[in-house]
Each structure stands twice: as structure tokens, then as C-alpha cells.
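Peer 1: sharing a model prediction with you, sequence too.
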Amino acid sequence: DSTQALTTAWKEACASASPSTILVPKGNFAVGLITLEGPCKSSIGLQLQGTLKAPADPSKIKGLGWINLNKIDLLTIFGGGVFDGQGKSAWVQNDCHKNGPICKTLSMNLRLYAVTNSILRDVTTLDSKNFHVNVIGCKNLTFERFKISAAETSINTDGIHIGRSDGVNIINTEIKTGDDCISLGDGSKNINITNITCGPGHGISVGSLGRYKNEESVVGIYVKNCTITGSQNGVRIKTWPKSEPGEASEMHFQDITMNSVGTPILIDQGYCPYNQCTAEVPSSVKLSKISFKNIKGTSTTKEAVKLVCSKSFPCNGVELADIDLTYSGKGGPATSVCENIKPTIKGKQIPAICSGSAAKAA
């Protein structure tokens, strides 16, 4: 077990007044729960060439994260190595879909809290028991040439989840998993997602929002030049009905290719998984300044564009431009569904968006 060795190396490097790097050489290294804590006296690197392996038994890790990175400035993680969560035996124990908020807590591969001015590049997170990467309270953080992999059947294995963080960039990254490729929770601000391949998975999602009290606003989400393949959704914004009040604005999705995706464009203000909520009461999350531009490809569902906004707070300032989504299944061609929204439409629109019977009261 290399837990102690890695922890000791970190403490020494963190205490160094000059920049230092910890090297994990090629090979497999078993490590238990690890917390790498700052602040450090200088910039610090973790060069991961080998594979760190989590205990396969989920009960061996007490806590939300397996590898926890806390309060670190100027961190670089690189080297082509792998964080292997060994989650396959744990996924069957995930009961969140049955029990809602009181479900078994499984560990995430990487949990970053208050990490600033840092970069993770050329590393892989594999088979996490829960979310692969959880980013909370971070600022100026970049994921580049990052790779995430878990089975399509794995439960709750979001690729990168971001909350209450400002200035996170995810670029040139490949995500294949069983839940959202990227999910953006409350307080996500100035998030740039560029040149991502996503799928299988549940697409790139803002939300879900409005489930808890005192959620922070979401402002400035830019998703560009991405390819989404074989996922349950494409790009989506989801808020809970009967929600706490909240706001999300300046969310822009552009130049995205959809290959056999279920509902490529989705706003869902009645998001209510496993019937854990009162769907009749409209969402109180206000959505505004949203654009979907140059989104093309194929949908596996007839409703290729679904814009279902809140009756209490209809979506405001939504633009769709150059949409070309086709459906080749039964009862085709593709259609759109619109509720409580009057979007601005420009350029090509396949399917016709919010026209005639597709539009309900706005």
C-alpha cells in the first residue's frame, strides 16, 4: 500500500520553498483515501506516470472523495497516468435512483476543493465509484487532454461536476461514462467547455438546479466545438419543479455535432427523476440569455428539440440559430416541443422550432 509514501512525499514537497514535483513512476500502486492539502509554500506538481488503484471495496473509503485535493494554489497534475477507482463492484450498490437523497455515499475519484490557478492534463480517471471529478470552490482551473472512462451502465458516474467555481476550462477532453459527461451545478461561473468528445453518457448539463435552499446563480457557460455521440441527451438545462428560487443566465452552446443522441437540445424545467418531487408546481429558477447555434446531426428521439420552461418564470432571451437535427425512426421526421418560451429563431431550423402546435402558452 503506497498511501503513506504518497502522503509523506506530498508533505515534503508542499513545505518546500522552491517549486517541486512528486513523481509516481510507471506501475500499479494501491492507495487508500488520500488528502493532499495546501496551502503549499511554492508551486507543486504531481507527475503521474503509473496507475493509482483505489480499494475495490467501497466501505474501505470513508468520505466523499478517494483522492482529495484541498486548498492548493499552482498545482499541476500531468504525466499520462491513471486514477483507477475500481468502481465496477460498487456500481451495483448505488441505490440513489431508488432512495433519493438518502442513498449510499460512494467515493469520487478526484475531489478538488478550493484549488486555484491549477491544471490537470494528460491523465485519465477510470471506473470511479461515483462522480469521476468533483470541483467545488475552485478558481482558474484547467482540464486539458484529460480522459474519463467508465461503462455506459455505471450509475451516477458524472465525468466532471462543477459547483461554486469560477473560471474553469475543460478543453480537448474525451469523456465516456454512465451519467452526465459534464454537469454544472449552482454557482458555476465563467465555465469554458471546448473541443470535448462526449458519449456514451447523458450529455453536457447545466443543473439540476433549484433542489436545495440558498443555491448560487449560474452565469457564463460557454460550450463550443463539441461532438456528442450515443448519449441520452445532448446539451441540456435542467431545474426541479416546486423548486427553491434561483437564476441561470448567459449559457451559450455553439458548433456542436450530435451523433445518434436522444433529445439533442433540451431545456427541462420539470426535471423530476424517479418521481422524487411534486411536478405540478412550476420551477422558480429563472432562465435567461441562452443561445443554441450551429447544432447539427441525428436524434434518436422524434422530439429532437425540447424547450419546456417554467409556467411561473418563462424562459427569457433564448435564441436558436442554424439548427439541423434529423430523426429517421418511426413516425418521423423530427419535431420540437415548446412550453412557456418564445425564442428568437435565425437561419436553418430543422425541425421547425416552436411553430404552430409545438408552442404552448408563453
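Peer 2: That came through fine.

Peer 1: only C-alpha atoms from now on, for both contacts and neighbour counts.
Peer 2: Will do.

Peer 1: I'd say residue 205 and residue 186 touch.
Peer 2: No. Counting by Cα atoms under 8 Å, residue 205 does not reach residue 186; the two are 11.8 Å apart.

Peer 1: those two: which is more packed in?
Peer 2: Taking other Cα atoms under 10 Å, residue 205 and residue 186 do not tie; residue 186 has more neighbours (24 against 21).

Peer 1: how about that one, secondary structure?
Peer 2: Here residue 186 is recorded as coil under DSSP: H, G, I helix; E, B strand; the rest coil.

Peer 1: that one and residue 217 touch, don't they?
Peer 2: Yes. Assessed by Cα under 8 Å, residue 186 is found in contact with residue 217 at 6.0 Å.

Peer 1: who touches the helix or strand harbouring residue 67?
Peer 2: Assigned by DSSP states H and E, residue 67 falls within strand 65-70. Identification of contacts with strand 65-70 by Cα atoms under 8 Å, 6 or more residues apart in numbering yields 32-38, 54, 85, 107-115.

Peer 1: alright, now check it against this:
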Amino acid sequence: MAVIARRASAIAVLVLWFAVGGNAFAGRGGGVGGVGDTIFNVLQFGAKPGSREESTQAFMQAWVAACQKFDGLKARLLIPPGVYTLSETIFGGPCKSRRPITVQLLGTLSANTDLSEYSDKSWISFDSVDGLVITGGGIIDAHGQNVWKYDDCKSNPGCARLPATLYFNNVRNAKTKGITLLNSMGFHMHVTNSYNVRFHSLRISAPPDSPNTDGMHISKSQTVKVSRSTISTGDDCISIGQGSTNVTVNKITCGPGHGISVGSLGKLPNELDVKGVIVKNCTIKGTTNGVRIKTWPASGASQAAGLLFTNIIMDNVQNPIIVDQGYGHRSNQPSRVKISNVIYQNIEGTSVTPVAVNLMCSRQVPCQNVRFNNIKLRSSLNAPLTASCTNAQVGYTGIQYPPPCR
């Protein structure tokens, strides 16, 4: 009940400040910044840097003031240098201000890790916002090391996920650049139900043994681009889930972690298809997988189609190329996620494991039209490498090492 009351209180703050509108702040945080924008400084709404006292309400009040400003100028939410303690923080729309609204993070956001303060999927969420820029070079530190001991998802299929650091739901036409995310409680970033969102020049970091700390999880979203970023976590650097279409991952340095994954898919009933994924120009270092497609056994019917993995360097990677359609191993029933039209090209580097290419496809819906072009992998241990293909229709062009499946 306490958690519900806290969330209701947060929503009440948002509703109240939406009601009074942006004009109430002409003398409070509404200073003119650069040409064509108005600055809303969180300090002027009561934020307290360097204090154990939370600044959550001040941040949400400053956001609503900026979001509801309606004077033809762009709004900028300014977070000056300093360390700000926040619990669950909601930045909600739709906004009236001229698009895009900018969040300029110059300071450090520090999470309250009392899990009773969180009632939903996220620490900091952007919901129903059309036109958003997050920038400034600041740091978002969730202090996940204080709560990872409560993550029981390996042993409990019905576990509750810990809060994601940044949660984007129903966000359109957005860009996030030049920020650092550290030690998430759950996912570092979760993007869902969103369109035309871009992320670049990010640094995401958590220890290799941190549980379920994906760098970014994408689901039910269209036209997502992630580029020029460095990601090291205890789980997937990037995971591309159900309903993702037109996703591009470019120039990512990944590792340690579990690699770059399409999936997992098929865990839930009635999942949406994944189509049009490009992973290119990436370097993957010291991970437990390289580029992976993973689906659950006993799944409902869906598809993952039109996937391209190209120009990728593997550096001491286990399982550089892997399709695992028995992910989770909790059923003998085959996966019904159909994988088709997949291209692996210009992939080179070193494999720790002797089976460098491993396609373990579904016996009910075999992988179709999987193409390999110029694969040049070698063993980190100076041992022979092999490829294994089960229930897969495979074609080859160019150099192939390990040798093609027979």
C-alpha cells in the first residue's frame, strides 16, 4: 500500500502542475537560455545537490513546467553540476512546448536503492513524449550493487525485474547522446512502444557478474538506431525483443557481457514479429556470446526475419555466431519462432570455444535462408574450429573458416 500511495502522490504532483500550466513559472526557472529556448533549472524548483534529501519532486515539477510551456520557444530542463538523489521519477507527456524538449544533464543522478520506493518498471521514465533530446555529458548511477542480491530471475521464472535506469515508453522522435549510465538495478535502458529514437556516444558500464543488467533492451518499437557507444555489462550489451522493426546497431564496442542478441523471443504468448535488424561495424570483446539469436522452447508462433550481421570483429569471444532455439531449457517442446533470411558477412577475429558457428534451430520450424559470406574466425587457443548446423538451411560464399557445416 505504501508503494501505491507513493506512486499516486507522484502522479498527483504531475496532474497539479499540468493544471497550473507553464505561465505560473515566468519568474521561477523560466529564464531565457540560448537563442530560441527557455531554461528550467531544477535548482529553482527546490533540487538539492550534494544532499541525502531527495530531489525527485523538484525534478518532476521542473519537467512539467518545461513540458507545459506554450510560448513558441523551445524548453530546456537544466540539471547543473552536482549529485542529485532521486527515487522513481516520471517525466510524462504529452507536452505543449515547442519540440523538441531538451534535458541537459551536467550533473550526476544517484538512485535511492530502497526498492520499496519503486512501484513500476523504472527508476527514471519518459512516457508519451514526442520530441526529446537528452544530452550534456552527465552521469546516471543506479548503484545496482546494493540490490542485485534480490535478483532471483535465474531460479524463478516468474521473477519481478528490478527497475530499469532509463525507461522510454511511447516516445517518438527522440535522441539521447553523450551520457554515462552506471550499475543499473535492472536494464540500463529499456525502449518500448517507441518510434524514431536514436542513441549515440553513450558509455554504459556494470560488472560482468551483475545480473540482468542489459545495456539496452528494445521491444515493440520501430526505427531505433544505436551507435558509437561503449557497453560493458553482466548481460546482453543490446537485446532486441519482440515487435522490434527497423533497428540498426552500428559501431558498438561490446564487452564484457553476453554479446549482442536478437531475443530472447517466444517467452510470452502472442509475441510480435521481429523484422529488419542490422548489426554492423561492431567490436565484441571477451563476451559469452558474439552475435546471438535466442528463442524459448514451447513458444507461440512468431517470426524473426531480415537480419543482417556485418563487419564485426570478435576478440576472444565464446560462441561468436550462435542461434539458440532452446534458450532457457525448461521444455522439450520445440520453439515455434521461425527464423529466416539471415546474413552473416565479414565477421572475423578469435573464438575461445571450439564450435565457433553454432546454429541450433527448431525442429518444428527450421531456420531458412541463412547465408554466410566471408567468415574468418580463428581459435584463441591455436586449436581447430568447427561449425555446427542443426535444422538449418544454409548457404555460403567467399572465405569460410571454420569450414562450412556438412
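Peer 2: All right, it came through fine. Bear in mind the structure is a predicted one, so any value in this text is a computation, not a measurement.

Peer 1: tally of neighbours for the aligned residue in the second structure for residue 33 of the first structure?
Peer 2: Using TM-score structural alignment, the partner of residue 33 of the first structure in the second structure is residue 88. Residues near residue 88 of the second structure, counting by other Cα under 10 Å, number 23.

Peer 1: likewise residue 207 of the second structure?
Peer 2: Residue 207 of the second structure has 16 neighbours, counted by other Cα under 10 Å.

Peer 1: and the strands in the stretch 151-300 of the second structure, which stretches?
Peer 2: 164-169, 172-177, 180-182, 189-192, 195-200, 203-205, 216-219, 222-232, 238-240, 245-254, 260-265, 274-285, 291-295 (DSSP state E, counting those that start in this stretch).

Peer 1: circling back to that earlier point, mean shift of whichever helix or strand comes after the strand holding residue 67 of the first structure relative to the second structure?
Peer 2: Going down the chain from strand 65-70 of the first structure, the next helix or strand is strand 75-78, by DSSP H and E. By mean Cα distance after the TM-score superposition for the first structure, the fitted strand 75-78 of the first structure averages 0.2 Å away from its aligned residues in the second structure.

Peer 1: quick one: map residue 66 of the first structure onto the second structure.
Peer 2: Match for residue 66 of the first structure (TM-score structural alignment): residue 123.

Peer 1: find the nearest non-adjacent residue to that match, please.
Peer 2: residue 88 (4.6 Å; Cα to Cα, 6 or more residues apart in numbering).

Peer 1: now do residue 27 of the first structure
Peer 2: Residue 27 of the first structure's closest residue in space is residue 50 (Cα to Cα, 6+ apart), at 4.8 Å.

Peer 1: and that neighbour, what pairs with it in the second structure?
Peer 2: Alignment note (TM-score structural alignment): residue 50 of the first structure maps to residue 107 of the second structure.

Peer 1: the aligned residue in the second structure for residue 352 of the first structure and residue 377 of the second structure, how far apart?
Peer 2: Under the alignment by TM-score structural alignment, residue 352 of the first structure pairs with residue 403 in the second structure. According to Cα to Cα, to the nearest Å, residue 403 of the second structure and residue 377 of the second structure sit 10 Å apart.

Peer 1: go on, residue 112 of the second structure?
Peer 2: 45 Å.

Peer 1: again with residue 256 of the second structure
Peer 2: In terms of Cα to Cα, residue 256 of the second structure sits 19 Å off from residue 377 of the second structure.

Peer 1: which of the helices or strands spans residue 77 of the second structure?
Peer 2: Per DSSP H and E: residue 77 of the second structure is located in strand 74-79.

Peer 1: relative to strand 130-135, how tilted is that strand?
Peer 2: Compare the direction of strand 74-79 of the second structure with that of strand 130-135 by axes from the mean of the first three to the mean of the last three Cα atoms, to 10 degrees and you get 40 degrees.

Peer 1: give me the mean deviation of strand 74-79 of the second structure from the first structure.
Peer 2: Strand 74-79 of the second structure differs from its equivalent in the first structure by a mean of 0.6 Å after superposition (mean Cα distance after the TM-score superposition for the first structure).

Peer 1: chain center to the helix or strand just after that strand, what's the gap?
Peer 2: Proceeding N to C from strand 74-79 of the second structure, the next assigned helix or strand is strand 83-86, under DSSP H and E. Centroid displacement of strand 83-86 of the second structure relative to its chain, using Cα atoms, centre = their mean, to the nearest Å, is 22 Å.

Peer 1: post-alignment, whatever helix or strand comes next after strand 83-86 of the second structure versus the first structure, mean distance?
Peer 2: Going down the chain from strand 83-86 of the second structure, the next helix or strand is strand 89-92, by DSSP H and E. Taken over the aligned residues, the distance from strand 89-92 of the second structure to the first structure averages 0.4 Å (mean Cα distance after the TM-score superposition for the first structure).

Peer 1: could you point out which element follows strand 89-92 of the second structure?
Peer 2: strand 98-105.

Peer 1: quick one: contacts of that next one?
Peer 2: Under Cα under 8 Å, 6+ apart, the answer for strand 98-105 of the second structure is 66-67, 70, 72-80, 130-139, 174, 179.
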